[in-house]
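> just a sequence and a predicted model for now, questions to come.
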Amino acid sequence: MTHLDHRKPSDRRSRNHHRSPRPGRPNRSRSAIGAAVVAGAAMAAAFAFILTNGASDPADDAGLRSGRDTATSTAPPSTDPAPSVNTSKADRKPPAAKPTPPPPNTGAESPAFRTGQFIAVLDSYPTDAGMAADQLAKNLAAKLIAAGVPAKAMLASGQYPGLSTSDHNPMSDIWLVYLGPTKSVETALDLCASPKTQNVHRNVACPTYEPAAP
């Protein structure tokens, strides 16, 4: 027997129209997978951060801090005395200064000559020329002596008749630097013209005298 639906067609359409479709299972699956991926990425990032920056055990940190605090607190105060000045060096006497060698012997101020003795005069310094004539003469004689030249300095005060000026008057008030005495004029000239003498004090004239000549 055929079963007949006595409901009104409009009621069936209305019922079918208000029936909600089934929820989409595929949409829920995709959402769940996306959430899982995001969560996995977050965990991976967290692990990477820990591995990169490192993680220390709180217990180890506490031990290290405790050790440092203990070392700091138990270190005894320094008992070293204040540094003292090294008196051994301060008490040392300075090395003794080397003795100054005596000045060269430039001869007597008024030497004695005999007849037949000759000298060659290198230079002269008048006492009335406003200069320390004696020091100039003695300094030049000392330089010549240091160079190996037998030079001397003397003061002529008119006591030597053979030491005369161009007008035949005895030299007076003048310091002379001379070589000799020698036994001949030639020997006196050779001493004056020698390279050793001329290197110290050049004088091509080299006048010679016989101081004790009458």
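Yep, that arrived.
> when you work out contacts or count neighbours from here on, use the C-alpha atoms and nothing else.
Noted.
> buried residues, whichever strand or helix holds R12. List them.
According to DSSP states H and E, R12 maps onto helix 9-18. For helix 9-18, the buried set under the neighbour-count rule, 16 or more other Cα atoms under 10 Å, is empty.
> then stretch 59-73?
So stretch 59-73, judged by 16+ other Cα under 10 Å, has zero buried residues.
> which strands or helices does the helix or strand hosting L136 pack on?
Assigning secondary structure by DSSP H and E places L136 in helix 133-146. Contacts of helix 133-146 with other secondary structure elements, assessed using 3 or more Cα pairs under 8 Å, 6 or more residues apart in numbering; DSSP states H and E, are made with strand 118-126, strand 151-157, strand 172-182, helix 195-200.
> select, out of these, the one closest to A44.
Distances from A44 to each of these were compared by Cα to Cα, and the smallest falls on helix 195-200, at 99.2 Å.
> and the closest one, what does it pack against?
helix 133-146.
> list the buried residues of the helix it packs on.
Of the residues in helix 133-146, those buried by neighbour count under the rule 16+ other Cα under 10 Å are 133-134, 136-145.
> taking strand 172-182 as reference, get the angle to it.
Using axes from the mean of the first three to the mean of the last three Cα atoms, to 10 degrees, the direction of helix 133-146 lies 20 degrees away from that of strand 172-182.
> got another one to weigh against that:
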Amino acid sequence: MPEVIFPGPEGRLEGRYHPHKGKRDAPIAIILHPHPQFGGTMNNRVVYNLHYKFHNMGFNVLRFNFRGVGRSQGEYDQGIGELSDAASALDYLQSLNQNAKHCWVAGFSFGAWIGMQLLMRRPEITGFISVSPPANMYDFSFLAPCPASGLMINGLGDRVAPPQDTVTLVNKLHEQKGITITHQEVEGAGHFFENDHMDTLTNSVEEYVQRRLTENTR
């Protein structure tokens, strides 16, 4: 998988880009990693597995390191700068895939929070995956209204982002019209979907995304 360096708001950003050769209209997906100050990188196990799951479904996929992580330049910026990094990454991905018919964003933990903010800024995003959204730590009230349908998935054994906070967030989003928020809870899974729970996570994502893609092509 080729390493890529592309321009961000505070200098270069480091990523991994995984295209399908010869597919000019392949859908695209961007994968966002967890909190930079708590060891989050683009090589996080959840991010890595989501990346490959999207690629196996036919997407051209980009994951990258937020500013100050790995070889990405800059310093942690409380989520404000990281949102700008994500927008730059999406710009870069779109520049390589100008014929893509579908655009998805997937984020894990802190990355889920950034991904939902990106969703609000970019109307071309057609679907989202939020894994272990930290609704107890960050304000998601900006989702008013949420502009696209998506999947929120969390573990019932999550001690970092308690499941009840995710339920409260999903219930608020369910009140909005025109979108459908699918919520799945994985029995026994913690915040990081350790052990066999990773397969449950990625299989759930695949089932959801494939269904959405089939619906959009009818």
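It's in. No experiment lies behind these values; they were computed from the predicted model shown.
> TM-score for the pair, please.
Both chains were compared after superposition, and using TM-score structural alignment, normalised by the length of structure 1 their TM-score is 0.26; 89 aligned residues with a Cα RMSD of 5.5 Å.
> coming back round to it: now render the helices and strands packed on helix 133-146 of structure 1 as TSV, adding mean neighbour count and distance to A48 of structure 1.
Converted to TSV, these look like this (neighbours: other Cα atoms under 10 Å; distance: least, Cα to Cα, whole Å):
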stretch	mean neighbour count	distance to A48 of structure 1
strand 118-126	23	103
strand 151-157	23	102
strand 172-182	22	104
helix 195-200	16	93
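> closest to H17 of structure 1 out of these?
Shortest distance between H17 of structure 1 and those, using Cα to Cα, is found for helix 195-200: 142.3 Å.
> surely L90 of structure 2 is in a strand?
No - under DSSP: H, G, I helix; E, B strand; the rest coil, L90 of structure 2 sits outside any strand and is assigned helix.
> what about it, how many residues nearby?
Burial of L90 of structure 2 is recorded as 24 neighbouring residues (other Cα atoms under 10 Å).
> could you do S95 of structure 2 as well?
Using other Cα under 10 Å as the criterion, S95 of structure 2 is surrounded by 10 other residues.
> quick one: name whatever helix or strand follows the helix holding R12 of structure 1.
Taking DSSP H and E as the definition, the helix or strand right after helix 9-18 of structure 1 is helix 25-53.
> which among the helices and strands packed on helix 133-146 of structure 1 is found nearest to G67 of structure 1?
Counting by Cα to Cα, G67 of structure 1 lies closest to helix 195-200 out of those; the figure is 84.1 Å.
> tell me what whatever helix or strand comes next after that closest one is packed against?
Beyond helix 195-200 of structure 1 on the C-terminal side, the first helix or strand identified by DSSP H and E is strand 208-209. Packing contacts for strand 208-209 of structure 1, counted by 3+ Cα pairs under 8 Å, 6+ apart, involve strand 118-126, helix 185-193.
> can I get the ones you listed in CSV with distance to D69 of structure 1?
Compiled in CSV, those are given as follows (distance: least, Cα to Cα, whole Å):
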stretch, distance to D69 of structure 1
strand 118-126, 91
helix 185-193, 93
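> what helix or strand is V4 of structure 2 on?
strand 3-8.
> what packs against that strand?
Under the contact definition 3+ Cα pairs under 8 Å, 6+ apart, strand 3-8 of structure 2 sits against strand 11-18, helix 80-96.
> the inter-axis angle of the longest one versus strand 3-8?
Spelled out, that is helix 80-96 of structure 2. Here helix 80-96 of structure 2 runs at an angle of 120 degrees relative to strand 3-8 (the same axes, to 10 degrees).
> downstream of helix 80-96 of structure 2, the next helix or strand is which one?
Of the helices and strands lying after helix 80-96 of structure 2 in sequence (DSSP H and E), the nearest is strand 103-108.
> by contact count, what packs against that next one?
Other elements packing on strand 103-108 of structure 2 under the criterion 3+ Cα pairs under 8 Å, 6+ apart are strand 28-32, helix 45-56, helix 110-121, strand 127-131.
> recalculate using a threshold of 7 Å.
Here strand 103-108 of structure 2 is seen to pack against strand 28-32, helix 110-121, strand 127-131 when contacts are counted using 3 or more Cα pairs under 7 Å, 6 or more residues apart in numbering; DSSP states H and E.
> quickly compare the ones you listed and say which is most buried.
Sort these by mean neighbour count, taking mean count of other Cα atoms under 10 Å, and strand 28-32 sits at the top with a mean of 28.
> and it, what does it pack onto?
Where contact means 3+ Cα pairs under 7 Å, 6+ apart, strand 28-32 of structure 2 is packed against strand 60-64, strand 103-108.
> dump those to TSV, plus distance to H51 of structure 2 and mean neighbour count.
Listed next are those as TSV, based on distance: least, Cα to Cα, whole Å; neighbours: other Cα atoms under 10 Å:
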stretch	distance to H51 of structure 2	mean neighbour count
strand 60-64	6	27
strand 103-108	9	26
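> same list (those) but as a markdown table, adding distance to I80 of structure 2.
Formatted as a markdown table, these follow (distance: least, Cα to Cα, whole Å):
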| stretch | distance to I80 of structure 2 |
| --- | --- |
| strand 60-64 | 16 |
| strand 103-108 | 16 |
